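1. no FASTA, just this:
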């Protein structure tokens, strides 16, 4: 994440969760953002403005003065902030924002920002019963209707607690990300498939689905409309998308065919190569038995037949082969499937791949040009791939 050059206003209200705000401000500064803090009178009873000045390296706004701070940072001026976040936000402040009441420095900043069109994120933090209050819920819904973003608090011990600072930073970064995939529809597949042996047992593989799910999340952040078709993945998508869950290779095949009118498809799913006829009930244990496996249809090889114009990205895994052979195998798969890109990796490498959060991949295009992305987090690989399809 890189927030260099971004101007962010962090507003603090009178929740005890305000003790988390200096940590948030420091993390944002580490990513290069220029931070300006605004604190309410109630919040000053919980944290001192000096700690926010230390964390932000800027003077803290405690009241609106003749310098019209709200206009300089949130008004319709060239130097206005890129984003405003209220973290934490009390039920009282949320109610005031929802009704355009600006009787504190925080609410005046927010009212000005909403009129200007500056993105606003609100991080509620309060006692659980207050968070469940029907009018508080109504105020949150009212603000969501005008595109105000709300972070989900950690609900535990009867309280709606401040989310992990890391999650808040990620939400801010996502909000400020370039929307270079706006207007595009991307179909992503992820995870393994499950082929039933009997009513209890099944055949599957070790795929975690992390790469596919994180590609889908990253595509939404970058403005795309995403359709995710996935088997039983180890991770869940965090962004809003159409999420279609399947089990078998046949179900995956049907779902992909139905949604193949997308402009881009990234097929990361580790679809089973073989299936079998399910036996109803439970096969008796303690005895030998045989399974008759039949090959499944190769989804990647069918996609261009369904949609000739789709930009198609496939994945190819090998085990313990030299780099040259890995690339040749990827290029062969590209030609067979008429794909535009094939992403290849070696499963034997223990530093990444299946089940890990990191991987090392080679991307081969139609001209046989090879891009090597060394060992990195799969979320970074997701964005590398999306940069090639936009």
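-> Sure, I can see it. This is a predicted model, so every value here is computed, not measured.

2. Every contact and neighbour count from this point should use C-alpha atoms.
-> Noted.

3. pretty sure residue 381 contacts residue 373?
-> Yes: with contact defined as CA atoms under 8 Å, residue 381 reaches residue 373; the gap is 7.4 Å.

4. More neighbours: those two, which one.
-> Between residue 381 and residue 373, counting by other CA atoms under 10 Å, residue 381 is the more crowded of the two (21 against 15).

5. which residues does that one contact?
-> By CA atoms under 8 Å, 6 or more residues apart in numbering, the contact list for residue 381 reads 359, 373.

6. how close does it sit to residue 192?
-> 19 Å (CA to CA, to the nearest Å).

7. Put this next to the first one:
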């Protein structure tokens, strides 16, 4: 069985110098990959340049991506070749369309026509006191993977901030159904620190808890071994 794991966080360029990104370190994804490698699985890791990586291993293949578009292309290529996807990467919800000095927008007689004109630069000037960044929504790739491989077993992740456990579990269950997933790992960012990573592992008929990255990785390994691999033997 081949395991596909995503980790780290995507980065969306504003110009050739600047980018919008997130604070994901990739530590959890690296921990998960390490657990599956040590259990003898072949692992393909889709990750980013600055993310934490697992130790080198003969059964590990790493593919580096940067943007959501890069990730989409890599997933389209890799998902049909794998039986399991563990999608722990923090994917950008929006990407920049344009960064424009505020005074240029105020002077424009037609904003839509202005934005559609070729205003992109290799590096935007830093002379303006105020810049306006226009963003567009990125596609929800987790909703597409079952179209690319209907037999794929999917483990997704959901991160919220400062919510009660009931709401976290409720959102995870909605994500489970919406994304046709087998399991959702739900976290609250306000509860995560260097030592602790509490999470609920929410399945269609089950809820488990973990307290650390190591526990999450082990429970995901157990889930694959007990609920997926055994069904294929």
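-> Noted; the coordinates are in hand. Keep in mind the model is a prediction, meaning the values are calculated, not measured.

8. any idea which residue sits dead centre in the second structure?
-> Note on the second structure: the residue nearest the mean C-alpha position is residue 89, at 2.5 Å, using CA atoms, centre = their mean.

9. which one in the first structure is aligned with that residue?
-> Matched by TM-score structural alignment, residue 89 of the second structure corresponds to residue 269 in the first structure.

10. so where do the helices sit in the second structure?
-> Applying DSSP state H to the second structure gives helices spanning 27-38, 68-78, 102-107, 111-116, 145-148, 165-178, 213-223.

11. so which of those helices gets nearest residue 1 of the second structure?
-> helix 27-38 (10.7 Å; CA to CA).

12. can you name the residues of the first structure that the closest one overlays?
-> Mapping helix 27-38 of the second structure onto the first structure (TM-score structural alignment) gives residues 210-221.

13. in the superposed pair, what's the mean gap between that stretch and the second structure?
-> Comparison of stretch 210-221 of the first structure with the second structure after fitting gives an average deviation of 1.0 Å (mean CA distance after the TM-score superposition for the first structure).

14. Contacts for that stretch, please.
-> 174-175, 177, 179, 181, 186, 188-191, 225-228, 233-241, 266-269, 355, 357, 378-379, 382-383, 386.

15. go again using 6 Å as the cut-off
-> Residues from elsewhere that reach stretch 210-221 of the first structure, judged by CA atoms under 6 Å, 6 or more residues apart in numbering: 174, 190, 237, 239, 268, 378-379, 382.

16. and those, which two are the farthest apart?
-> The span of the contacts of stretch 210-221 of the first structure, defined through CA to CA, is set by 174 and 268 at 22.8 Å.

17. The two: who's more crowded?
-> Applying other CA under 10 Å to residue 174 of the first structure and residue 268 shows that residue 268 carries more neighbours, namely 25 against 18.

18. picking up where we left off before, looking at the helices of the second structure, which is closest to residue 192 of the second structure?
-> helix 213-223 (9.9 Å).

19. Give me the angle between that closest one and helix 27-38.
-> Orientation check (axes from the mean of the first three to the mean of the last three CA atoms, to 10 degrees): helix 213-223 of the second structure against helix 27-38 gives 50 degrees.

20. Pull out the buried positions in helix 213-223 of the second structure.
-> The neighbour-count check on helix 213-223 of the second structure (16 or more other CA atoms under 10 Å) flags 213-221 as buried.
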